[in-house]
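1. Here you go, sequence then predicted model.
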Amino acid sequence: MSMILDELMDRGYIKQFTHEQETRELLEKEKITFYIGFDPTADSLHVGHFIAMMFMAHMQKAGHRPIALLGGGTAMVGDPSGKTDMRKMLTKEQIEHNVASIKKQMEKFIDFEDGKALIVNNADWLLNLNYVDFLREIGTHFSVNRMLTAECFKQRLEKGLSFLEFNYMLMQGYDFYVLNKEYDCKMQLGGDDQWSNMIAGVELIRKKSAKESFAMTCTLLTNSEGQKMGKTVNGALWLDPEKTSPYDFYQYWRNVGDADVQKCLALLTFLPMEEVRRLGSLKDAEINEAKKVLAYEVTKLVHGEIEAQKAKEASEALFGSGNDLSNVPTVTVGKDVFGKALLDLLVETSVIPSKKEGRRLVEQGGLTLNGEKVLDFKREFSEEDVKEGSALIKRGKKNYNRIVVE
């Protein structure tokens, strides 16, 4: 039995295979090189990418070699998968900046020392292609009729699919072909929304090189209602501490639904499965202990042990018996803020993303200042609101921020 495949299936990673039996035999008999692609559409990865990196890390621990393919070339076109609208076009400079930032984040999860893993950028081969040569060499192997039945295009056809995006599948298929040729890369892993693109690569290699290649997709991170996880009031749950603070990151996992705890522990931590099942089976008040373990373990992986400990202490100070608020996300302002509308102050300091969101919170009774509900949109922030040098803002049930006045 292929131990790693059994473990990945037990943890709930695997959604689909191109060739299940052959994949099992291959992973039993040799250590392979595989790849996962990441399009650098932002200067940070988010939780949706984190599951793919955990997938990679499990494979690497079992002795297989990962290639993290950064899509410096494909990002110039934009992936239509799972999108109803065309993505925003990025400049070359933006893409290069994003690639450099993402590289740094990956090194926390994957060991790149001594060639144990590689980071490559498809800009190296895609940006200098001759279009006519590419069409003759690669385009001839793709059936338009078949492409139009792919899930990633179906959604976009209703609104209008640009020819630019239609090329994406050929480019991703070509990536796998290049990696197979250059690095003997035999397998592509990726999110289940990439299934059509992954099949394209497997078939291209088999047609052009007559070599065997394989693909496995990873389940997407969804909650028990089937909605994508990792969305917050402020947008995506980013891995960059500047975009999502370690405290907010910790709180997100501390507050997941009871039904999602076991799945998240299995996919997003390295805890042994017997411990995952034990924690996942806890009921009622006890499930909160499992959520604390989940929040701590995931935050430790992404932000390191010190930040995880700080976030845990801050959370306990607010919700437990402690009263040390020093680790709660804090903004520092000057005395000139006195007399300013509270909502304006919260938008300016990025405590809330917009005035509209602030009004919604006030209408729903979800904004408090020092434990008192804010009921008036025009409520001003005053000197009396500052107790012992700071004011405590609470958004919704469990999101806290401190405003320190210097």
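-> On my side now, so go ahead.
2. okay, CA-based contacts and neighbour counts for the rest of this
-> Fine.
3. In this structure, what residue spans correspond to strands?
-> For the chain, the strands defined by DSSP state E cover 14-17, 33-38, 65-70, 118-121, 185-191, 214-218, 231-232, 235-236, 330-333, 367-369, 372-373, 390-395, 399-405.
4. and these as CSV, adding mean neighbour count?
-> Conversion of the strands of the chain to CSV gives the following (neighbours: other C-alpha atoms under 10 Å):
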stretch, mean neighbour count
strand 14-17, 17
strand 33-38, 23
strand 65-70, 23
strand 118-121, 18
strand 185-191, 23
strand 214-218, 23
strand 231-232, 14
strand 235-236, 14
strand 330-333, 15
strand 367-369, 21
strand 372-373, 12
strand 390-395, 19
strand 399-405, 20
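5. Go through these and name the closest to Ile287.
-> Closest approach to Ile287 among the strands of the chain (C-alpha to C-alpha): strand 399-405, 19.9 Å.
6. got the angle for the closest one vs strand 390-395?
-> Using axes from the mean of the first three to the mean of the last three C-alpha atoms, to 10 degrees, the direction of strand 399-405 lies 150 degrees away from that of strand 390-395.
7. helices or strands next to strand 399-405 in the packing?
-> Secondary structure elements in contact with strand 399-405, counted by 3 or more C-alpha pairs under 8 Å, 6 or more residues apart in numbering; DSSP states H and E, are strand 330-333, strand 390-395.
8. so can I have a markdown table of those strands showing distance to Asp324?
-> Converted to a markdown table, the helices and strands packed on strand 399-405 look like this (distance: least, C-alpha to C-alpha, whole Å):
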| stretch | distance to Asp324 |
| --- | --- |
| strand 330-333 | 13 |
| strand 390-395 | 13 |
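9. closest to Ala290 out of these?
-> The minimum distance between Ala290 and those falls on strand 390-395, with 23.8 Å, by C-alpha to C-alpha.
10. Below is an additional structure, to be compared with the one above:
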Amino acid sequence: MNATKATPALQSNDPSFANIWQELKWRGLVHVSTDEEALEEVLAGEPITYYCGFDPTAPSLHLGNLVQILVLRRLQLAGHKPLGLVGGSTGLIGDPRQTGERTLNPTEVVEEWVGRLRSQIERFLSFEGDNAARMVNNLDWTAGISALEFLRNIGKYFRVGTMIKKETVAKRLASDEGISYTEFSYQVLQGYDYLELYRQYDCVLQTGGSDQWGNLTTGTDLIRRVEGKSVHAFGTPLITNSDGSKFGKSEGNAIWLDGEMCSPYTFYQFWLNTADADVIDRLKVFTFLTRAEIEELAKEVEERPFARAAQRKLAWEVTAMVHGEENTQKVIDASAALFGQGDLGEIDLATLKSVTGELQVTEVEEQTSIVEAFVASGLVSSNSEARRTIRDGGAYINNQKISDGEQVIGDYFLHDSLAILRRGKRNLAAAAKK
């Protein structure tokens, strides 16, 4: 393939900022916090231990979680010590949503998902050196506690009046469905997590999304009441698109970090399709490019938006970080080959399937004629139109121009599995072996 190869930015913080707090603010990653001046001072000083929690409510993390993982990584690069918490116990309960009760998943499912999320988080952090990351599971300190112990030793520090004022709880209480005691108690469990991590690891900072602010401050309040100590928290903003639509979804589906749930091709295309109005903010949040590099790309967007240099850089950086450089290059090469700029025969089957996942795929018998395959694919409406397209030189299979429509499609299957049909320059479909 002749596609230009690139190298992702090295993971390091930008030395042009006075400290990590200033960089986090410039990247738009601070929406709300406890005492900002004190927090900046702490982060500019000796290494501290900090954490972020992830609940196993699905078998994979998604782009919203990636924001938090990258905050963990940026703070680690500043010398601090991350704890990645996967909620084996809180995942059994479920964080209250804005509307409606969660469906409680079976224990064995939650246990499996804990393992999957843990392995995903581990890929982004370093587990070596003086500030090596550690993974923790809150089931370790909750499983052995009886209900009476929990109510006596932890529950007594919580005030119901304060709990019902939390934004999500208040909305649910005002709804027709209300909120169960199970989900109402979630904030107590999360607060207890912070207390235990403070006790076990001297953890003094929790990060999370701003929609979790009520839960984050539950932990800081509990530590103040129980231990008489002040600790910190800050929340990142919820990311939305400039047009007001929800970020992190493509055609209604979440963009997962698991390549089986969201192929590297779909992942790459999601970033490539970022609007001009959003791309610079996305570069700040999701890449390790420096301020100078991002400002240069901002000029490109302003002066040469048609080149989409910022989008291509964003797509490369994030896809390479999540799926690796090799898979990212495969996606780029396959995308180019789809439209005649490379040999589709050189694309491995897994990548080919991920690319064709965005196309109309029709199953056909090996003995189906090319004319019939073009009709079945929907690229043409009739046999006569298919023959006319072939006669006019506008029909291609695997980028080969077709002259004989009576040949069988089976002669063209790549990996004995798929054939890529093209009408004209950009109308694509796939034929799969039945």
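-> Now that the structure is in, tell me what you want to look at. Not measured: the values here are computed from a predicted model.
11. Got a TM-score for the pair?
-> Overall, the chain-to-chain superposition scores 0.83 on the TM-score scale (TM-score structural alignment, normalised by the length of structure 1); 366 aligned residues with a C-alpha RMSD of 2.8 Å.
12. Point out the one among the strands of structure 1 that comes closest to Lys312 of structure 1.
-> Between Lys312 of structure 1 and those, the shortest gap by C-alpha to C-alpha is with strand 399-405, which sits at 13.4 Å.
13. With structure 2 overlaid, report how far the closest one is off on average.
-> Here strand 399-405 of structure 1 is compared with structure 2 after superposition; its mean distance to the aligned residues, by mean C-alpha distance after the TM-score superposition for structure 1, is 5.6 Å.
14. Run through who's touching that strand.
-> Outside of strand 399-405 of structure 1, the residues within contact range by C-alpha atoms under 8 Å, 6 or more residues apart in numbering are 248, 251, 328-335, 351, 386, 389-394.
15. Quick check: Thr107 of structure 2 touching Gly91?
-> No: if you go by C-alpha atoms under 8 Å, Thr107 of structure 2 and Gly91 don't touch, sitting 9.2 Å apart.
16. So for those two, which residue has more residues nearby?
-> Comparing Thr107 of structure 2 with Gly91 by other C-alpha atoms under 10 Å, the one with more neighbours is Gly91, at 24 against 13.
17. quick one: what's aligned to the more buried one in structure 1?
-> Structural alignment places Gly91 of structure 2 opposite Ala75 in structure 1 (criterion: TM-score structural alignment).
18. Just give the nearest non-adjacent residue to that match, would you?
-> Sequence neighbours aside, Asp39 is the residue nearest to Ala75 of structure 1 in space, at 5.7 Å (criterion: C-alpha to C-alpha, 6 or more residues apart in numbering).
19. ok, now which ones touch the alignment partner in structure 2 of that neighbour?
-> Taking TM-score structural alignment as the alignment basis, one finds that Asp39 of structure 1 is matched in structure 2 by Asp55. For Asp55 of structure 2, the contacting residues are Val86, Gly87, Gly88, Thr90, Gly91, Gly94, Val114, taking C-alpha under 8 Å, 6+ apart as the criterion.
20. which of these line up with contacts in structure 1?
-> Contacts conserved in structure 1 for the contacts of Asp55 of structure 2, counting by both residues aligned by TM-score structural alignment, their matches' C-alpha atoms under 8 Å: Val86, Gly87, Gly88, Thr90, Gly91.
21. Between those residues, which sits nearest Ser119 of structure 2?
-> For these, the residue nearest Ser119 of structure 2 by C-alpha to C-alpha is Val86; the value is 10.3 Å.
22. thought that closest one was touching Val114?
-> Yes: counting by C-alpha under 8 Å, Val114 is a contact partner of Val86 of structure 2 at 6.2 Å.
23. Residues that sit against both of these two, list them.
-> Asp55, Pro56.
24. Okay, helices next: where are they in the stretch 101-250 of structure 2?
-> With DSSP state H, counting those that start in this stretch applied, the stretch 101-250 of structure 2 shows helices at 107-122, 139-142, 147-153, 160-163, 167-174, 181-184, 186-201, 213-227, listed in chain order.
25. Have a look at how far, on average, the second one is from structure 1.
-> Comparison of helix 139-142 of structure 2 with structure 1 after fitting gives an average deviation of 1.0 Å (mean C-alpha distance after the TM-score superposition for structure 1).
26. ok, now how distant is the aligned partner of Tyr157 of structure 2 in structure 1 from Met216 of structure 1?
-> Matched across to structure 1, Tyr157 of structure 2 falls on His141, judged by TM-score structural alignment. When C-alpha to C-alpha, to the nearest Å is the yardstick, His141 of structure 1 and Met216 of structure 1 sit 22 Å from each other.
27. Are we agreed that Tyr396 of structure 2 is in a helix?
-> No: using DSSP: H, G, I helix; E, B strand; the rest coil, the assignment for Tyr396 of structure 2 is strand, not a helix.
28. Could you find the counterpart of it in structure 1?
-> Taking TM-score structural alignment, the alignment leaves Tyr396 of structure 2 unpaired with respect to structure 1.
29. now the helices for the stretch 301-406 of structure 1?
-> So, for the stretch 301-406 of structure 1 - with DSSP H, counting those that start in this stretch - the helices run 305-319, 342-348, 355-363.
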